[in-house]
Structure formats: C-alpha cells, structure tokens
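Undergrad: Sequence plus predicted model, see below.
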Amino acid sequence: MKWTHEPGEAFSVLALNQDEVKRLVEVLAQHARKNVRMKYEKYKDIHDSGEATDRQNDLMFKYEEQFKLIDKIILYARS
C-alpha cells in the first residue's frame, strides 16, 4: 500500500495490491457493512415514522452514503 501522485491529478491516490484489496473487502463485507447497515436502518426507521430530528435525518443520510460506498468498493473489487 502506498500513496502515489499521478501527473495531472489534483490529489494523491492510495494504491493497493491484490492481497490488500482482498483483506480490505473481507473487513468491509464482514464487519463494517453490517455495522453501518444496522445504524442506517435504525435512523431510517425513525425517519419513516415521521419522528426524526434534523440530527437523526443527517445521521441517516451519513450512514446511507457510507453503506453505498462500502457496497461500491466491494462490487468493484470483486469484478
């Protein structure tokens, strides 16, 4: 794993080898995804009941974005 900077790119990029990607996907799939999904569902239930505060809605959106990102990483790594 190393940070690289490609010419013409504004930001550095984290480069991972295949073994590191496999380990990252395992952690994301087995632990992080479940944890984030549970938090998202908790705040979504509150939101759907119509009783969510602004803070709870913000947390729902935050966990929804994290959940989608985790799924995108897992899908991309397995393709």
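TA: Everything's here; your move. Numbering: from 1, shown residues only.

Undergrad: Please make it C-alpha for all contacts and neighbour counts, starting now.
TA: Fine.

Undergrad: show me where this protein has helices.
TA: 18-27, 33-49, 54-78 (DSSP state H).

Undergrad: In addition, the following structure is provided for comparison:
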Amino acid sequence: MYPCPGSAIPGNDDADARAIVGDDGTTQWIMAARALSAPGLGFTVTIDCTGGQDPEDVLDDVNELSALIVTP
C-alpha cells in the first residue's frame, strides 16, 4: 500500500484514503481516493502512465506542485 503521510496531520482522523495501482501490460496506473468527514464528500485522482513512467512518482510530483495535497 502506498504510504499515507496525511494520517500524521491533526484533524485527519475523520478522513480515509486509499490507493489502488495496476498494470495492464501497456499502461501503469494509480487511483488515489480520499473520503472526507462530511457524508458524500471526497475526491479521486487517477494517473495513467505509458512509456515506462512510474505512476506513484507522478503522483508525488502532483503532490509537490499542487495546492491540494493528495494523500492516498
């Protein structure tokens, strides 16, 4: 399972996060989902990589460059 650094942040006890990775032979992908404390609120991020890129590395890049922190 991909590490979840957001779990160490106070106040994140009411959120749950998951990441699923896959490889179909031509495309590697990761889907990160975060549920928030309010019912029905959350978001997902899906990254598809071809050409040998690692989707977890791309997700790390997105986290570093984004104002919205995705913690799978």
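TA: Everything's here; your move. Predicted, not measured: the structure shown is a model, and the values here were computed from it.

Undergrad: How close are the two chains, by TM-score?
TA: Once superposed, the chains reach a TM-score of 0.27 (TM-score structural alignment, normalised by the length of the second structure), with 27 aligned residues with a C-alpha RMSD of 3.2 Å.

Undergrad: Tabulate the helices of the first structure (TSV), appending mean neighbour count and distance to residue 4 of the first structure.
TA: Below are these laid out as TSV (neighbours: other C-alpha atoms under 10 Å; distance: least, C-alpha to C-alpha, whole Å):
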stretch	mean neighbour count	distance to residue 4 of the first structure
helix 18-27	14	16
helix 33-49	15	27
helix 54-78	15	19
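
Undergrad: Residue 63 of the first structure contacts residue 34, doesn't it?
TA: No - using C-alpha atoms under 8 Å, residue 63 of the first structure is not in contact with residue 34; the gap is 11.3 Å.

Undergrad: list residues touching both of those two?
TA: Counting by C-alpha atoms under 8 Å, 6 or more residues apart in numbering, residue 63 of the first structure and residue 34 have no common neighbour.

Undergrad: Could you give the number of residues near residue 64 of the second structure?
TA: 12 (other C-alpha atoms under 10 Å).
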